[in-house]
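# Sequence and computational prediction follow.
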Amino acid sequence: MPGLLLDTLNGKRGDRVPLWLMRQAGRYLPEYRALREEKGGFLAMAYDSEAACEITLQPIERFGFDGAILFSDILIVPHAMGQHLEFLAGEGPKLSPPLVEAELDGLAPDRSRYDPIYETVRLCRQRLGADTTMLGFAGSPWTVATYMVAGEGSRDQHEARAMAYRDPLKLDAILDRIVAETIEYLSGQIESGAEAVQLFDSWAGSLAPDEFERLVIAPNARIVAALRAKHPDTPVIGFPKGAGEKLPAYARETGVQAVGVDETIDPAWTARELPAGMPVQGNFDPLLLLAGSDRLEARARVILEAFADRPHVFNLGHGIDRRTPIEHVERLIAVVRAFEG
């Protein structure tokens, strides 16, 4: 039988609101930190299927979340496309050569880099209970392109945004390749046992409206259409962080079955403006979870009540902060589990 989370993503409302948290498998957990101390760097763990599965399951074993999100990274796709990937302490991920100064055709693709990720999904699905949904994911083309073009993350995605105006054909070619790889990668995750997948567009909010339509909505729509043709029973969650007033157009035009909402958007407005009956995910502020003030319970209830008339997956507006105390997570879970909408 499908779990509560999967039912909700398919448009059904259950007797309670399902819950999972973005980046729930990670550094805020002492068991994760202990395993990383033993295993080494982030990328080595992501490619170690046994370790990655253990990390994926850690928050399920501790908190009993309704969904297990694959432990991996959105930059696996550019790594498989042929860019060199490394994670430097204190600096974050680095991709080389950056495509602002190199050509896509000069890269040597290696799709075997997806294989350990697929094995992680298989192991996790085997070890999870039937009522816990296995979630796969990939970065959306625009967000992945910003890293590939600049070779690293940035505050304003300057290099990729400038390329969109200066050399749109080059950026389009990069996005086209990412779209094709993402379809392949997510399809492989689904065939390995992922029951729903999420497209993370962490930098969608940096674009002007016409560029958002071209660089966010259009590429994601192609991915969703291809996945629905190959895997019609697998929901796709689209999460365009920072989309703001462009969120309803994203929800209508990409074809995603559910939409993730960041913490900057009023949940009441979201409930009113999104297509009727569309499942929504979000949108608790990760910094309020970190702070754990007396506003934690009240804000959680505001979100729960705003989305009480549609299928709702409770989640954060982005990833959990690594400094978040365990007891704050437990407080949040208690509020969500006690809610009767």
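Received the coordinates, thanks. From a predicted model like this one, the values you see are computed outputs, not experimental measurements.
# C-alpha from now on. contacts and neighbour counts both.
Fine.
# Does Gln198 belong to a helix, a strand or coil?
Three-state assignment for Gln198 (DSSP: H, G, I helix; E, B strand; the rest coil): strand.
# from what I can see it touches Leu135, true?
Yes. Contact criterion CA atoms under 8 Å: Gln198 and Leu135 qualify, at 7.3 Å.
# who's more crowded, the two?
For Gln198 versus Leu135, neighbours defined as other CA atoms under 10 Å are more numerous around Leu135 (27 against 22).
# where does that one land in three-state SS?
For Leu135, the secondary-structure state derived from three-state DSSP is strand.
# Pretty sure it sits against Asp66.
No. Leu135 is beyond contact range of Asp66, at 10.2 Å (criterion: CA under 8 Å).
# In addition, the following structure is provided for comparison:
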Amino acid sequence: MANNSTTKRLLGVLRGERHDPPPAWMMRQAGRYLPEYRELRAEKGGFLDLVYDPAAAAEITLQPLRRFAFEGAILFSDILIVPYALGQDLAFVAGEGPRLSPTLDTTPLERLERRPERLDPIYETVRRVKAQLDPSITLLGFAGSPWTVATYMVAGQGSKDQMAARVMAYGERERFAALIEAIADMTVDYLSGQVEAGADAVQLFDSWSGSLSPDEFAAWVFEPTRRIVAAFKARHPEVPVIGFPKGAGEKLPLYARETGVDAVGVDETIDPDWAHANLPAGLPVQGNLDPLLLIGGGERLEAAVDKIKAAFAERPHIFNLGHGIDKSTPIANVETMIARVKGA
């Protein structure tokens, strides 16, 4: 039975309500799979140009809500804004992805000049979205978790095994811990600024947590996330925090208990029945359709939607993907997914 104590159903779920059908949004829903996004990007320039144009970034945030019956709007930005605010240079290379410099495998963090004013345009984007957003829609801010952000700061770019950061964490423990602490401190300020600008809830993305051994996971995922959540909650006790440690696997229940997050994102590698059985009772969950199944579509897509809904039917649930939507996803398949979630 739905609890209708809030007009924002998604926000209600994050506060412990169950709704049938569950509210839905998609990670990376504002982006490359939409033709209107590609058109705006062609007009405005590169990715970072869009992020730092609050009018354009607000428009991109709102675009998917005009097409689909989503109940969450996710801020259009990037997790590497925090390294940029910590003083690294940031560029997005066409066909190759983000580049940060100087890399911290060779450059001490102390040599970087903090630039917190680089966060200000993101707050303006949040304000613009909030002013235009239907009051029933939950506005989600976000940041990268310290481990994932650190992997980019150390290597200067993404990598398959996060080798540079893992080697530093093993061999230069104190220096790596100082980097994690600096990221965590900036992240608390960044998330707080998004909330003050109008975000209703926030999500921490730990996209590379799955590359860590159990002991390293405890050091660089559990502890920094717990510290961020505690500091953030001291400022904004009523604002929910979603934790998304992609690849956490069997460590997900401990993550849920140890970090203090209000909800956990479940990636596509985790069986939803296992997640329901092993996560703390009543904890809100988000997920966990395979983004590649959304490309394939058809009967298997519909069956997967039904399985996920059934697995989480007895707890607060937000329907989402197990990670971000791929740029090649057909619009029609997103429409099918949403219709199935809503029971149409």
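Right, received. Where do you want to start? A quick note: this is a predicted structure, and the numbers were derived from the prediction, not measured.
# After superposing, what score do the chains get?
Here the TM-score for the pair of chains, by TM-score structural alignment, normalised by the length of the first structure, is 0.98; 339 aligned residues with a CA RMSD of 0.8 Å.
# was I right about Ala155 of the second structure contacting Pro102?
No. Ala155 of the second structure is beyond contact range of Pro102, at 9.2 Å (criterion: CA under 8 Å).
# continuing past the helix or strand hosting Asn220 of the first structure, what's the next helix or strand?
Secondary structure from DSSP states H and E places Asn220 of the first structure in helix 218-230. As assigned by DSSP H and E, the chain's next helix or strand after helix 218-230 of the first structure is strand 236-240.
# Read off where that next one ends up in the second structure.
Taken onto the second structure by TM-score structural alignment, strand 236-240 of the first structure occupies residues 241-245 there.
# That stretch vs the first structure, mean deviation?
Superposed on the first structure, stretch 241-245 of the second structure shows a mean distance of 0.1 Å to its aligned residues (mean CA distance after the TM-score superposition for the first structure).
# Need the residues that contact that stretch.
For stretch 241-245 of the second structure, the external contacting residues (CA atoms under 8 Å, 6 or more residues apart in numbering) are 201-210, 229, 252, 261-266.
# hmm, 6 Å instead?
For stretch 241-245 of the second structure, contacts defined as CA atoms under 6 Å, 6 or more residues apart in numbering pick out 202-206, 209, 261-265.
# Check stretch 311-329 of the second structure too.
Here stretch 311-329 of the second structure makes contact (CA under 6 Å, 6+ apart) with 13, 16-18, 22-28, 32-33, 267-268, 272-273, 282, 284-291, 295.
# Per the alignment, name the residue of the second structure opposite Asp172 of the first structure.
Aligned by TM-score structural alignment, Asp172 of the first structure pairs with Ala177 of the second structure.
# just to revisit the earlier point, please state the offset of the helix holding Asn220 of the first structure from the chain centre?
Computed by CA atoms, centre = their mean, to the nearest Å, the chain-centroid distance of helix 218-230 of the first structure equals 16 Å.
# List the buried residues of that helix.
By neighbour count with 16 or more other CA atoms under 10 Å, helix 218-230 of the first structure contains the buried residues 219-228.
# repeat for stretch 123-140 of the second structure
For stretch 123-140 of the second structure, using 16+ other CA under 10 Å, the buried residues are 123-130, 133, 137-140.
# so that stretch corresponds to what in the first structure?
Aligned by TM-score structural alignment, stretch 123-140 of the second structure corresponds to residues 118-135 of the first structure.
# Quick one: end-to-end distance for the matching stretch.
End-to-end distance for stretch 118-135 of the first structure: 12 Å, by CA to CA, to the nearest Å.
# what sits up against that stretch?
Against stretch 118-135 of the first structure from outside (CA under 6 Å, 6+ apart): 3, 49, 53, 66-69, 189, 192-197.
# Ok, stretch 154-163 of the first structure next?
The contact list for stretch 154-163 of the first structure (CA under 6 Å, 6+ apart) reads 146, 149-150.
# chain center to stretch 153-169 of the second structure: distance?
Here stretch 153-169 of the second structure is found 20 Å from its chain centre; the criterion is CA atoms, centre = their mean.
# residue ranges of the strands in the second structure, please?
For the second structure, strands defined by DSSP state E occupy the ranges 72-74, 89-93, 97-101, 138-144, 201-206, 241-245, 263-266, 285-289, 317-321.
# Select, out of the ones you listed, the one closest to Leu50 of the second structure.
Of all the strands of the second structure, it is strand 89-93 that lies closest to Leu50 of the second structure, at 11.5 Å by CA to CA.
# Is there a neighbour count for Val336 of the first structure? I'd like the number.
By other CA under 10 Å, 19 other residues sit near Val336 of the first structure.
# excluding its backbone neighbours, what's nearest it?
Val17 (6.8 Å; CA to CA, 6 or more residues apart in numbering).
# What's the match for the one you found in the second structure?
Using TM-score structural alignment, Val17 of the first structure sits opposite Pro22 in the second structure.
# Look up how far Asn320 of the second structure lies from that match.
Taking CA to CA, one finds Pro22 of the second structure at 10 Å from Asn320 of the second structure.
# for Ala332 of the second structure, same thing?
Ala332 of the second structure is 17 Å from Asn320 of the second structure, where distance means CA to CA.
# Compare those two (neighbour count), which wins?
Using other CA under 10 Å as the criterion, Ala332 of the second structure and Asn320 rank with Asn320 on top: 28 against 12.
# quick one: what's aligned to that one in the first structure?
Aligning on TM-score structural alignment places Asn320 of the second structure opposite Asn315 in the first structure.
# For its match, which non-adjacent residue is closest in space?
Gly282 (4.3 Å).
# Around the aligned partner of that neighbour in the second structure, how many other residues sit close by?
Mapped onto the second structure by TM-score structural alignment, Gly282 of the first structure lines up with Gly287. Neighbourhood size, Gly287 of the second structure [other CA under 10 Å]: 27.
# pretty sure Gly287 of the second structure contacts Val266?
Yes. In this structure Gly287 of the second structure lies within contact range of Val266 using CA atoms under 6 Å: 5.1 Å.
# Spit out the contact partners of Gly67 of the first structure.
Gly67 of the first structure is in contact with 20, 132-134, counting by CA under 6 Å, 6+ apart.
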